[in-house]
Each structure stands twice: as structure tokens, then as C-alpha cells.
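> Have a look; sequence and predicted model below, questions after that.
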Amino acid sequence: MKHGIILAPMEGLVDAPLRDILTRIGGIDRCVSEFIRVTEGPLNVGSIRRIVPESLHGWKTAAGVPVHPQLLGSDPDWLGHNAALLAELGAPAVDLNFGCPAKTVNRHRGGATLLREPDTLHRIVAAVRAAVPADIPVTAKMRLGYSDTSLTLECASALATAGAAEIAVHARTKVEGYKPPAHWEWLARVRESVSVSVIANGDVNDVADYQRIREISGCEQVMIGRGLVACPDLGQGIRAMHRSAPPVLMSWSDLRPWLIDFYRQVRLRTADRHAPGRLKQWLGFLARNYPEAQLLFDQVRRQTCADTLQTLLETGAREAA
């Protein structure tokens, strides 16, 4: 897919309601789900449906954007078994997480900690590739390494030679987390070292970043996470750039109805005691680009009642209109 924009998987942030909102705003070609953790056993179909409810609708968001499920774990056999289950449920692809930097995940031998074990990466991808039909791509996401880049190219090669159809690379190590800068020059080195498609990821916050990461990395496709959360119409701006058209920037009054829709969806999926936190979390990201989001965040910062927060949100929207 030329010029593809992929919405990154971000545990606890880019969930089904946010995928729905961002893909309806537009400019996104594909999503990868939050990770589905695989231990030593088969997954419960209900758990899959909860994390990826789009699986009930052809593995697409309401806007028709495909959602690829992501598995996280370290046991090749059980990852293969559960990848086969996803294939049976109609998943269009199976993605594997070798990039999560979370301490809890890494402590249980998941995510980026496996970047210290290229042979394990190869075994996992090979097992999953063997377990699913040939027409279902197996893909992977990695970082540049755990604490350094000494194994970066070896890890990428392990994924590619085992059968990964494409590799998304976040241009930092696990230890670096999300601290700037992202090392985009390493994306070019990875791309040149493997024969499969490499997707650039890391610190794309505006159209200029998108242009620079593609120029430096040589990658056609770009995966964006926090940049799209903070600037929901970034994908549309990138599309406008490719058409040589002036971007139409979304105003706060344009965005606020989407925020209300998001919160309503969150409340349908989340206990009321947790719902306000999800709204505040997104407002915190939006405040990077919208001063009004910061004002609203300050207004609801100490509000813990889900009903009251919804009233404040909706009343404010009517007043703004």
C-alpha cells in the first residue's frame, strides 16, 4: 500500500472507541489492535471480541477501515494455536508484538524484552506463519532493541526470514521508551537489511514530521500513534499533502462532537468509575494542539462522576455551538 497511514496499537489508549472516532474522522488506511496477551493456553473468543469488537463486523471499523489483531507472548506453540483461532474468526492478518516497553509486559517475557533473543523471534514468527493459511499475512512490530542497537538488524532479519510479510519499527529502544529523539536513520538501515516491507514509526506529530520520516527512512508506509491521538485530523492533512491540496484544519467546535461520541462509547464498554479517566486521558493529548482541550481538562480534572462529566461535556458543546 503506497503512502499508507496505519494507526498504531497503544495499550490502554487506542481502543475500539478511539479507533472508531479516528477512522471516521478519516485519513487512516489500517489499524492494529491493542495486544491480546497469549500465555500457555487457548484464548477465549469472548476476550478477543472484547478487545477487538470490530471482529464482529468483518474486522473493520464503522468507517470500513481494516483492523488487524495483535498477539503478544513468548510461547511459539500457543501463539501459533491462537493465531489459527484468529484466522478461523476471519482476521485479515495476524500481527505480533515485539515492541511493548511496559515493565509488567517485559517482566513476563513479552514485548520488547524478546529483542534480546533473535532466535526466539524467529521461532515465534515461524510457528505463527505455519499455523495460519498462506493468504493471511503475518506481520510484526519491533523496536530498535532492548537497551541498545547491537541486535537491531539481527532481530529484523529473524522476523523477515521466518515469514513476516512486513515489519513496523519504532525508532527507539525499549529503555528509551518514548523519550525524544526517535532515531529515524535506523529505519533506513533496517529497511535496507531485509527484503520485506518496513513501516516507519516514532515521533510523527504533524505533516512535516511525516514528510521527514519518509525521506530519512525511505519507507512508504508510516505508523502513527500519539500523533493521531493528539491531532485527530493528521491523517486527513497527510492525504491533502499528497494531493497537493491545502489542509483543512479541524477546529475545536468541529472536534467536540467527536469527543462526546467517544465518551458515550467508552461508557458503554467501561465501568463508570473508569470512564472519566479515559476522557481525561484523551483531553491530555488533545491539549497539545487545542488550548480549549486544556481548559476543559482543567474544568473536569477533579470530576469522578461519569454522569456529571457527561453533562458538563454536552452542555459545554451546546454553549460552544
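The structure has been received and is ready for your questions.
> Could you use CA atoms for every contact and neighbour count after this?
Noted.
> Verify the stated contact: V94 with T139.
Yes. Shown here, V94 and T139 form a contact pair, counting by Cα atoms under 8 Å, at 6.2 Å.
> Between these two, which contacts overlap?
With Cα atoms under 8 Å, 6 or more residues apart in numbering applied, the contact sets of V94 and T139 do not overlap.
> what about I36, distance to D261?
25 Å (Cα to Cα, to the nearest Å).
> Which of the two has more residues huddled nearby?
I36 (20 against 15; other Cα atoms under 10 Å).
> Now do the same for the residue lying closest to that one once chain neighbours are set aside: helix, strand or coil?
Of all residues beyond its chain neighbours, the one nearest I36 is L71 (4.8 Å), with distances taken as Cα to Cα, 6 or more residues apart in numbering. Using DSSP: H, G, I helix; E, B strand; the rest coil, the secondary structure recorded for L71 is strand.
> again, but for V169
V169 ends up strand, using three-state DSSP.
> That one: how many residues sit nearby?
Count around V169 with other Cα under 10 Å applied: 27.
> Pretty sure N201 is one of the things it touches, is it not?
Yes. Using Cα under 8 Å, V169 is in contact with N201, at 5.7 Å.
> Next, work out how far apart E117 and V175 are.
Taken as Cα to Cα, the span from E117 to V175 is 16 Å.
> This protein: strands as residue ranges?
5-7, 30-37, 67-72, 94-98, 138-145, 166-173, 197-201, 222-224 (DSSP state E).
> contacting residues for the residue nearest to R107 when sequence neighbours are not counted?
For R107, ignoring the flanking residues on the chain, the nearest one in space by Cα to Cα, 6+ apart is T113 at 8.0 Å. T113 is in contact with F98, P101, N106, R107, Y146, K174, counting by Cα under 8 Å, 6+ apart.
> before we go on, here's another structure to hold up against the first:
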Amino acid sequence: MRIFLAPMEGVVDQHVRALLTDLGGIDGCVTEFVRVTDHLLPEKVFRRYCPELQTDCRTPSGTPVRIQLLGGKPGPMAANAARAAALGAATIDLNFGCPAKTVNKNDGGARLLQQPERVGGIVAAVRNAVPKSTQVTAKIRLGFEDKSRYLDNALAVFEAGADELVVHARSKKDGYRPPAYWEYIGSIRENIAIPVIANGEIWSVSDYRRCRQLSGCEDVMLGRGLLACPDLARQIKTAAGTANCTPLTWGRICQLLFDYYLQTKALYPGKFLGNRVKQWLVYLRLRYPQAIEFFEAIKRHRDAAAIESVFQRHLQAFQT
């Protein structure tokens, strides 16, 4: 069983990757997507999206990090993949799943799923451009407007030489609305001979079990579920008998949030101070009732002293 932390643009940066992987249970991470157009990007862009390049593409706790590229042209995607590999990336991940309108309007993400031959062309170009020792992985959805070509796209990724495939079990049109159609992933697994990782709508241990039953996948990728429950990966592995942990208390979660606030404080001065913490609290409210009160207490504050005062009250009240 492997559990991966999904990339989430504007949410899962190197700080979140470090904090969540330090809790344990996570076997790999993927960066936010590096947008590729017509040009070879400078080294500093890759290092900005993946500061872990300085540490052998691993978080401080040693968890591997994959660099994700997004774009619609084989040539530039291949050239930028080669540069990322030369900088030390052990795995290049290709994004064919992003549902964002801006991305799709600019010939990227899930839009490419309308043309499986283009998906395969990009995967093949990248595979040929990087060393054999560099893994090439891809992430798809089940389709764009519908799910009719889900298997065509999976086969295109496989036949083009990818080492692994992540499948978000919804179409672009489905967005993030439940349910996730995990049974389609089971069909994909029966037709391709590379590892398949299930993604989408896994919020709990019971969700994981049902996903595994319908998809046949032991390996999963968690996104919003891990933000709502930061130790969900450990809980899944504990339930499966491969780890041993007790669920985190709100006191521990609050300390985690405070550490995140301190790490990112200098990055978001003035009117943006605390925005990342507030964003994370939106997810935590789904699992922890105390996060609702915390969010209400902090949501209008922009002053460091006021924000830190709220933290101190909650840390004192719930610390274990």
C-alpha cells in the first residue's frame, strides 16, 4: 500500500508537504503544476515550485517529491522534463486532469483528454527526453465532457511508456462533486500493465475501503481529504495493519497550524497575513468542530498580534 499527497494549486506548497509528511503515512508527494507553453523554463522556476531539488527531491522527513508539468505541446514538455531531470528530479509527473477553466482554455489539463492521441504523444515525448532512470507518471480524469474515452486515455498513457498512472475518478464536467466513480478505475487496471493509483473523494478510512473494493487499488492519492484530516494516511495504514497510531487531537492540529503560520508569516504580510491558515481551516472544519470556532475567531483579523492571540487561546485550551 502506498499513499500519495495530491498536488493542489495554491494550497499544497513545500511547507504543507513538509508538515504533512512529517506526520507519517505518506509515501510520495507531487508539486503544484509547472505551466509549460512554448519555452524552456529557467532553472529558478523549477526550484521555486520544488525547493526539495536541493535535498534530492525529498521533504525534510525523507518523502520523495515528484515534479509535475502541465502543457499541451510535446516538444516544450519534453524539453522542460529533460531540464527538470537534469536538475535532479527523479520523477516527472504529467497533468492531464486539471479541470480549471483558465488551464483548459489555454490547451492544458483535462482538455487534452478529448484527444487521447495527444495525451499519448506528450507522454512519449517526455519518456524519450529523460533518462531511463527517471520515472514518468501521469494523472488523468475519466474524461472531459463525459467518461466515454476513459479507457482510450489510460491506454494512451500506458502505450506511450509511462511508469505509473493516477486516475481521478471523475470527468472534468463532474468537477469535484460526489460521487467518485471508482469502478472505472477497476476497468483501467484490468487493461493496462502498470501500477494504477486511485484518486478522488477519499475522506475517511471507510471511503478508502470502498474505493479499494470498487477499484482494486491498494495505492491511493489523497488531496482534500488530507487537508481535512492531516493524519488520514496514518489512519488508513493503521486500519490496514501496516502502521500504529491514534488520531490527532485538535490540540495537535492547532499546533500544526501554528507551525504553518510561523513558517509562512513572512511570505504573506499586510492584508494577506493568515490567509493560508484560514484556507486550511475551511477544510479542517469538515472534520474538527473546534475548527469552526477557530475560523470564526480569526477570519477578519489581519494583524499578527490578533491572529497569534487566537492561536494562543486555542493552544492553551486544547493542548494535550
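Nice, I can see it. Everything quoted here is computed from the prediction, not taken from an experiment.
> now the contacts of T113 of structure 1: which count as buried?
Neighbour-count burial (16 or more other Cα atoms under 10 Å) applied to those gives F98, P101, N106, Y146, K174.
> And for the aligned partner of F272 of structure 2 in structure 1, the neighbour number?
In structure 1, F272 of structure 2 lines up with H274, judged by TM-score structural alignment. Using other Cα under 10 Å, H274 of structure 1 has 14 other residues around it.
> List of residues touching the longest helix seen in structure 1?
Ranked by residue count and defined by DSSP state H, the top helix of structure 1 is helix 252-269. Where contact means Cα under 8 Å, 6+ apart, the residues beyond helix 252-269 of structure 1 that reach it are 17-18, 21, 275, 278-279, 290, 292, 310, 313-314, 317, 320-321.
> Tell me the mean distance between it and structure 2 once they are aligned.
Following superposition, helix 252-269 of structure 1 is found to deviate from structure 2 by 1.4 Å on average (mean Cα distance after the TM-score superposition for structure 1).
> same deal with stretch 121-131 of structure 1?
Mean for stretch 121-131 of structure 1 is 0.6 Å (mean Cα distance after the TM-score superposition for structure 1).
> and for that stretch, what span of structure 2 is it aligned with?
Stretch 121-131 of structure 1 maps onto residues 119-129 of structure 2, going by TM-score structural alignment.
> what lines up against A240 of structure 2 once you look at structure 1?
Under TM-score structural alignment, A240 of structure 2 pairs with H242 in structure 1.
> How about the contacts made by that match?
H242 of structure 1 neighbours (Cα under 8 Å, 6+ apart): none.
> what's the counterpart of H301 of structure 2 in structure 1?
H301 of structure 2 maps onto Q303 in structure 1, by TM-score structural alignment.
> Spatially nearest residue to its match (excluding sequence neighbours)?
Nearest to Q303 of structure 1 is L309, by Cα to Cα, 6+ apart, at 6.6 Å.
> for E220 of structure 1, same thing?
E220 of structure 1 sits nearest to H3 (Cα to Cα, 6+ apart), 5.3 Å away.
> I'd like the distance between the one you found and A140 of structure 1.
Distance of H3 of structure 1 to A140 of structure 1, given as Cα to Cα: 19 Å.
> With neighbour numbers in mind, choose between those two.
Ranked by neighbour count (other Cα under 10 Å), H3 of structure 1 and A140 place A140 first, with 27 against 14.
> Contact partners for that one?
Per Cα under 8 Å, 6+ apart, neighbours of A140 of structure 1: D95, L96, N97, F98, L159, A164, E166, I167, A168.
> To which residue of structure 2 is it aligned?
The equivalent of A140 of structure 1 in structure 2 is A138 (alignment by TM-score structural alignment).
> still on that earlier bit, pull the contacting residues for the residue nearest to Q303 of structure 1.
L309 of structure 1 sits in contact with P276, V300, Q303, where contact means Cα under 8 Å, 6+ apart.
> how about R149 of structure 2, what's its partner in structure 1?
By TM-score structural alignment, R149 of structure 2 lines up with L151.
> again, but for Y260 of structure 2
In structure 1, Y260 of structure 2 lands on F262 (TM-score structural alignment).
> cool, and R47 of structure 2?
By TM-score structural alignment, R47 of structure 2 lines up with R49.
> List the contacts of the residue nearest to that match when sequence neighbours are not counted.
Nearest non-adjacent residue to R49 of structure 1, counting by Cα to Cα, 6+ apart: S55, 6.2 Å away. For S55 of structure 1, the contact set (Cα under 8 Å, 6+ apart) comprises R49, L89, G90, A91.
> So S55 of structure 1 versus L279 of structure 1, what's the distance?
Distance from S55 of structure 1 to L279 of structure 1, by Cα to Cα: 24 Å.
> do A182 of structure 1 as well
Between A182 of structure 1 and L279 of structure 1 the computed distance is 28 Å (Cα to Cα).
> same question, L18 of structure 1
Taken as Cα to Cα, the span from L18 of structure 1 to L279 of structure 1 is 10 Å.
> Run through the residues that contact N80 of structure 2.
V36, L40, L41.
> which of the residues you listed lies closest to V126 of structure 2?
V36 (12.6 Å; Cα to Cα).
> Please say which position in structure 1 the closest one maps to.
Per TM-score structural alignment, V36 of structure 2 is aligned with V38.
> and what of E159 of structure 2?
That one, E159 of structure 2, aligns with T161 by TM-score structural alignment.
> I185 of structure 2 too?
Mapped onto structure 1 by TM-score structural alignment, I185 of structure 2 lines up with L187.
> the helices in the stretch 201-321 of structure 1, which residues?
Assigned by DSSP state H, counting those that start in this stretch, the stretch 201-321 of structure 1 shows helices spanning 207-217, 226-230, 234-242, 252-269, 275-286, 291-300, 306-320.
> Now render those helices as JSON lines, adding distance to V65 of structure 1.
Compiled in JSON lines, these are given as follows (distance: least, Cα to Cα, whole Å):
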{"stretch": "helix 207-217", "distance to V65 of structure 1": "20"}
{"stretch": "helix 226-230", "distance to V65 of structure 1": "15"}
{"stretch": "helix 234-242", "distance to V65 of structure 1": "13"}
{"stretch": "helix 252-269", "distance to V65 of structure 1": "17"}
{"stretch": "helix 275-286", "distance to V65 of structure 1": "21"}
{"stretch": "helix 291-300", "distance to V65 of structure 1": "27"}
{"stretch": "helix 306-320", "distance to V65 of structure 1": "28"}
